[in-house]
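Student: My questions are about this predicted structure, shown below with the sequence.
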Amino acid sequence: MSSVRRIMGIETEYGISLQGEPYANPVLLSGRIVNAYATRPGTTVSRTRWDYETERPLSDARGYDIAREIADPSQLTDEVEDEIAANVVLTNGARLYVDHAHPEYSSPEVTSPRDAVTWDRAGELVMAEAVAQQALSSGEQINLYKNNTDGKGASYGTHENYLLRRDVPWKQVVQGLTPFFVGRQVFTGAGRVGIGQLTERSGFQLTQRADFFEREVGLETTLRRPIINTRDEPHADWDKYRRLHVIIGDANLCDVANLLKMGTTSLVLGMIEADALPRTLELANPVAALGTISHDPALTSTVELADGRRMTGLDLCWAYYEQADDWLSRERGDDLDEDTQEVMTRWSGVLSALGSDPMALAGQLDWVAKLALLEGYRARDGLDWSDARLRALDIQWSDVRPDKGIHHKLEAGGRIERVVDPADVVAAMTTPPTDTRAYLRGELVRRWPEQVRYASWDSIVVKASADTRPRRVALPEPLAADRAEVGALVDGAVDVTAVLDVLDGGTGEA
């Protein structure tokens, strides 16, 4: 598919703390945050829980399943934990839940990078509202941070998801993506004060996650983290789709960086599906290269390729851009869709600026914006990178509260470029995308919250009344059950049963 458009989405685990209580239990705090949002005044989501029935987290893309008895507990994401308002489905089609020790917002599935940014930013507003509601109800200040490390050895993820064709050989996916993921840090990194998992060395690096990756390929997400994750759980038609679960990205607050992260990755996947990527960029040591590039904000360090050549992270990105440009020219000529043209124009512009004056991108890329701010403090107060005040600013940068988060203040002051309309983001807090099955999920939860007992990405379970049996509707096609297909049906239905009767033909299971 010679376009950036495909099914995609973003999952973000938020850092969490209780003011004045550094040793407070983060699991309990996370539950309080989810509960605060799920039970806020006027809510319609508090009764809809997550459906684990079709999840298979131990299935590996390399062709086997990990035995449950030897899996790490963190991998057993299909096991039901405490369900007291700690795992809910929102009216915008998203999932809000406690993932181990963090509250997580998983956006609904969308079809474009711009929509991915919109519904990811809606998650920021959801979390900010949860923080405010929790403070109102308890008087205690739980804070959330859209970042990926606390600077003390803990890391938590921002995961991207992309659907691609099942028939693409997995080895081809790994070969094509590994050098790209190592190189793309130069425009996707969120910036971090400190080097090493435990901040063993002072300094500033491009990304928050690079130091926490230890292998090239694997199934784990919280230990022995791999550059390429092998979870084979498409949440869609198993014969048709594979879901690429990307765990190596940072949590982006800048729209431009987030748009490029999603858009460029989708384009690389398109080239992999078309077998249009040359296999000449194999890295000699991808894990080491990841750190080398992240640890050098000057962007001059080189990494070794398997054939002996050396390239910078920026060189790797230009190589992928040129391949994408050639591929799109062959496939589409000048007839690019608007989303693809936007990503290609942004991509070349950002790479050019990184090669000439990276600080010119302080309004577009997270790591550059953060570095510009911190360098200002360093120059003013004569601070060394080991100064605790810089680490505190690093954390405060990502505070979700609009009056506290440094990024939000800079954006409000016009110093960070917005790509998506703020009004669209506010609307996306409560309304689902219209062109995927998330439309049906969100609309049913909004209209009939008492009857929609469970939902997941590919199923909805409805119990219309105490006297009726539950009915499961399977939704294996992400592009089905959108507004064009079911909007009139949902709008005209007198109750949820009327919708299900059409969807499943009255059989009770679709």
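Tutor: Okay, I see it. These numbers come from a predicted model, not from an experiment.

Student: CA atoms for contacts and neighbours, from now on please.
Tutor: OK.

Student: Show me what the one helix or strand Val117 maps to packs onto, helices and strands only.
Tutor: Secondary structure from DSSP states H and E places Val117 in helix 113-138. Under the contact criterion of 3 or more C-alpha pairs under 8 Å, 6 or more residues apart in numbering; DSSP states H and E, helix 113-138 touches strand 8-13, helix 26-38, strand 142-145, helix 255-273, helix 422-428.

Student: Please repeat the previous calculation with a cut-off of 10 Å.
Tutor: strand 8-13, helix 26-38, strand 95-99, strand 102-106, strand 142-145, helix 255-273, helix 338-356, helix 422-428 (3 or more C-alpha pairs under 10 Å, 6 or more residues apart in numbering; DSSP states H and E).

Student: Dump those into TSV; add distance to Leu281 as well.
Tutor: Output for those, formatted as TSV (distance: least, C-alpha to C-alpha, whole Å):
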stretch	distance to Leu281
strand 8-13	26
helix 26-38	42
strand 95-99	36
strand 102-106	33
strand 142-145	36
helix 255-273	13
helix 338-356	18
helix 422-428	38
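
Student: Asp167 is nearest to which of the ones you listed?
Tutor: Counting by C-alpha to C-alpha, Asp167 lies closest to helix 255-273 out of the helices and strands packed on helix 113-138; the figure is 8.7 Å.

Student: distance between the next helix-or-strand element following that closest one and the chain's centre?
Tutor: Per DSSP H and E, the first helix or strand lying C-terminal to helix 255-273 is helix 286-294. Distance of helix 286-294 from its chain centroid, counting by C-alpha atoms, centre = their mean, to the nearest Å, is 22 Å.

Student: Second structure follows, compare the two:
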Amino acid sequence: MSSATEGRLFARRIVGVETEYGITAVAGDGGRTLSPDEIARYLFRPIVSRYASSNIFTPNGSRLYLDVGSHPEIATAECDSLTQLLNHEQAGDRMVDELAQQAEEALAADGIDGRVYLFKNNVDSVGNSYGCHENYLVGRHLPLRNLGKQLLPFMITRQLICGAGMVGRSGGGFDAGFVVSQRADQVWEGISSATTRARPIINTRDEPHGDSNRFRRMHVIVGDSSMSETTFALKVGSTLLVLEMIEAGVELPDFEMDNPIGHIRDIARDMTGSTPLALKQGGTVTALEVQEATLAAAAVWLEERPDEGTPTAELRRVVDLWTRQLEAIRTQDFSRVDREIDWVIKLNLLNRYRERVGEDWTHPKLAQVDLAYHDIRPGRGLFPLLEARGLVDRWTDDAAIGQALHAAPETTRAHLRGRFIAAAEELGAPVTTDWVHLKVNAPEPRVVELLDPFQPVDERVDHLLAYLEENADAYGRV
């Protein structure tokens, strides 16, 4: 790969997020509780009715589908900047909440007084886990396992800056108490091709969704779902910076660990960041020291990185929040980040309730508060209420999220997919779409393969759209 292509990758990177939502329904009249499978059928009824499938691509370029375990899931369109990705991730919340409100109307029409709840968290009440997966495009010239080894120290300690927090249960040698990450107890390997059996931090399954001679897709499954926009920005923005530095050949501190996965649960239970991590070369380093050294390298990198993709000004905001969060951990004074970091915001809420119900972390009221924090419904969920009252900080705004709900990113391949889907829906044309292919099924099949996720313009797609228009009468457009 040429140095010019490598530069393009570290300066402008395709990134996407997959969010799985927990789902339940509560009967308002004391009637029977619907199973997750039953609720999911109500949730996806309008989708199946319209598309004859529970797995579709939408006009904003994202994928909406029903995942294993009756979890609604949104995979964002390909984005090439941080705020663009955040807007589309937040639009996903709105998309599934609209379906939930429609499901409640359908339940009422069937004589069922039920409220549908969607939770953007990662663990249910009986310990089942579901994920928030991050996808980062990297160059094929970088072996993913080698890249993963460089990333692992950062990834296992990243929970300190962007965990969602939760009331941890006792077990596995740990007492009940607060943990900073929901996913830390759910991953079992550092790097693996498995996803559900072993749950690695980094998944190496080779699915680039693009030109496999040029690209790899790094699939990160250790991160928590973020309710806070600022926490999301720190989670993804810090990772983007580390990937940029690795691809650009920036020398980073050698923190290769003897047993990285063996430390991740300890870190989750130590808000001081002082967990000692055994290094492969001998000696130890603390989780906080890993983050501080990585942050220091990122601050230097900001002064020389090409100002492409995510603007350097945005990444300065990331580094500022990263700096303040590490200072808060070092001093244990979280007052400068208590409107921005999910686990800090949640811990403050839980501590207020603990003052009322006692110090015992096993009190059921605390578990209720924990879960309510992740309810995505405006006016009902705890975090949406905090946001509506101006008690937490934001990174973007409602207008930008609203636009992302209906329009694909204009700077990536998703723009082509969005145009194609919107045209097909307007005409009622039979089409098939995935991340790479756009196919018209009738009157004669025609397909375009899009192997470059950076490319928002393609004359072949223009011809495909013209073909749709030429056959509008055959599709029965009114």
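Tutor: All right, it came through fine. All values reported here derive from a predicted model rather than from experimental measurement.

Student: Let's have the helices and strands packed on helix 113-138 of the first structure in JSON lines, adding mean neighbour count.
Tutor: Shown next, in JSON lines, are these (neighbours: other C-alpha atoms under 10 Å):
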{"stretch": "strand 8-13", "mean neighbour count": "26"}
{"stretch": "helix 26-38", "mean neighbour count": "23"}
{"stretch": "strand 95-99", "mean neighbour count": "26"}
{"stretch": "strand 102-106", "mean neighbour count": "25"}
{"stretch": "strand 142-145", "mean neighbour count": "24"}
{"stretch": "helix 255-273", "mean neighbour count": "25"}
{"stretch": "helix 338-356", "mean neighbour count": "16"}
{"stretch": "helix 422-428", "mean neighbour count": "16"}
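
Student: Where does the helix holding Val117 of the first structure end up in the second structure?
Tutor: Using TM-score structural alignment, helix 113-138 of the first structure lines up with residues 82-107 of the second structure.

Student: Please identify the buried residues of that stretch?
Tutor: For stretch 82-107 of the second structure, burial by neighbour count (16 or more other C-alpha atoms under 10 Å) applies to 82-94, 96-97, 99-107.

Student: part of a strand, is Leu244 of the first structure?
Tutor: Yes - counting by DSSP: H, G, I helix; E, B strand; the rest coil, Leu244 of the first structure is part of a strand.

Student: That one: neighbour count?
Tutor: Neighbour count of Leu244 of the first structure, defined by other C-alpha atoms under 10 Å: 23.

Student: Check the gap between it and Gly153 of the first structure for me.
Tutor: Applying C-alpha to C-alpha, to the nearest Å, the value for Leu244 of the first structure to Gly153 of the first structure is 27 Å.

Student: Also Leu96 of the first structure?
Tutor: Distance from Leu96 of the first structure to Gly153 of the first structure, by C-alpha to C-alpha: 25 Å.

Student: do Arg437 of the first structure as well
Tutor: 38 Å.

Student: ok, these two, which is more surrounded?
Tutor: Arg437 (28 against 13).

Student: Trace Ala388 of the second structure over to the first structure, please.
Tutor: With TM-score structural alignment as the criterion, Ala388 of the second structure pairs with Ala412.

Student: Quick check: its match touching Pro402?
Tutor: Yes - Ala412 of the first structure is within contact range of Pro402, at 8.8 Å (criterion: C-alpha atoms under 10 Å).

Student: Trace Val167 of the second structure over to the first structure, please.
Tutor: Looks like Val167 of the second structure aligns to Val193 there (TM-score structural alignment).

Student: quick one: secondary structure of its match?
Tutor: Going by three-state DSSP: Val193 of the first structure is strand.

Student: Give me the neighbour count for it.
Tutor: Quick note: Val193 of the first structure (other C-alpha under 10 Å) scores 27 neighbours.

Student: How about the secondary structure of the closest residue to it other than its chain neighbours?
Tutor: Spatially, and ignoring its direct neighbours in sequence, Val193 of the first structure is nearest to Phe204 (4.6 Å; C-alpha to C-alpha, 6 or more residues apart in numbering). Under three-state DSSP, Phe204 of the first structure falls in the strand class.

Student: Does Thr431 of the first structure lie in a helix or a strand, and which?
Tutor: Counting by DSSP H and E, Thr431 of the first structure is found in no helix or strand.

Student: Need the counterpart of it in the second structure.
Tutor: By TM-score structural alignment, Thr431 of the first structure lines up with Ala407.

Student: Around the closest residue to that match other than its chain neighbours, how many other residues sit close by?
Tutor: Distances taken as C-alpha to C-alpha, 6+ apart place Asn60 nearest to Ala407 of the second structure, at 4.3 Å, with adjacent residues excluded. Residues near Asn60 of the second structure, counting by other C-alpha under 10 Å, number 26.

Student: Trace Asn60 of the second structure over to the first structure, please.
Tutor: In the first structure, Asn60 of the second structure lands on Asn92 (TM-score structural alignment).

Student: contacting residues for its match?
Tutor: 107-108, 119, 122, 427-433, 438-443, 445-446 (C-alpha atoms under 10 Å, 6 or more residues apart in numbering).

Student: and it, helix, strand or coil?
Tutor: Classified using three-state DSSP, Asn92 of the first structure is coil.

Student: For Gly176 of the first structure, see how far away it is.
Tutor: Taking C-alpha to C-alpha, one finds Asn92 of the first structure at 34 Å from Gly176 of the first structure.

Student: likewise Asn147 of the first structure?
Tutor: Counting by C-alpha to C-alpha - Asn147 of the first structure and Gly176 of the first structure are separated by 27 Å.

Student: can you check Ala24 of the first structure too?
Tutor: 43 Å.

Student: and those two? which has more neighbours close in?
Tutor: Gly176 (24 against 13).

Student: now that one: how far from Glu220 of the first structure?
Tutor: 20 Å.

Student: biggest strand in the first structure, by residue count?
Tutor: Ranked by residue count under DSSP state E, the longest strand found in the first structure is strand 158-165.

Student: Relative to the second structure, what is the average displacement of it?
Tutor: Aligned to the second structure and superposed, strand 158-165 of the first structure gives a mean residue distance of 0.4 Å (mean C-alpha distance after the TM-score superposition for the first structure).

Student: In the second structure, point out the residues matching that strand.
Tutor: Going by TM-score structural alignment: strand 158-165 of the first structure matches residues 132-139.

Student: Hmm, Val179 and Asp342 of the second structure touching each other?
Tutor: No - applying C-alpha under 10 Å, one finds Asp342 of the second structure not in contact with Val179, separated by 11.9 Å.
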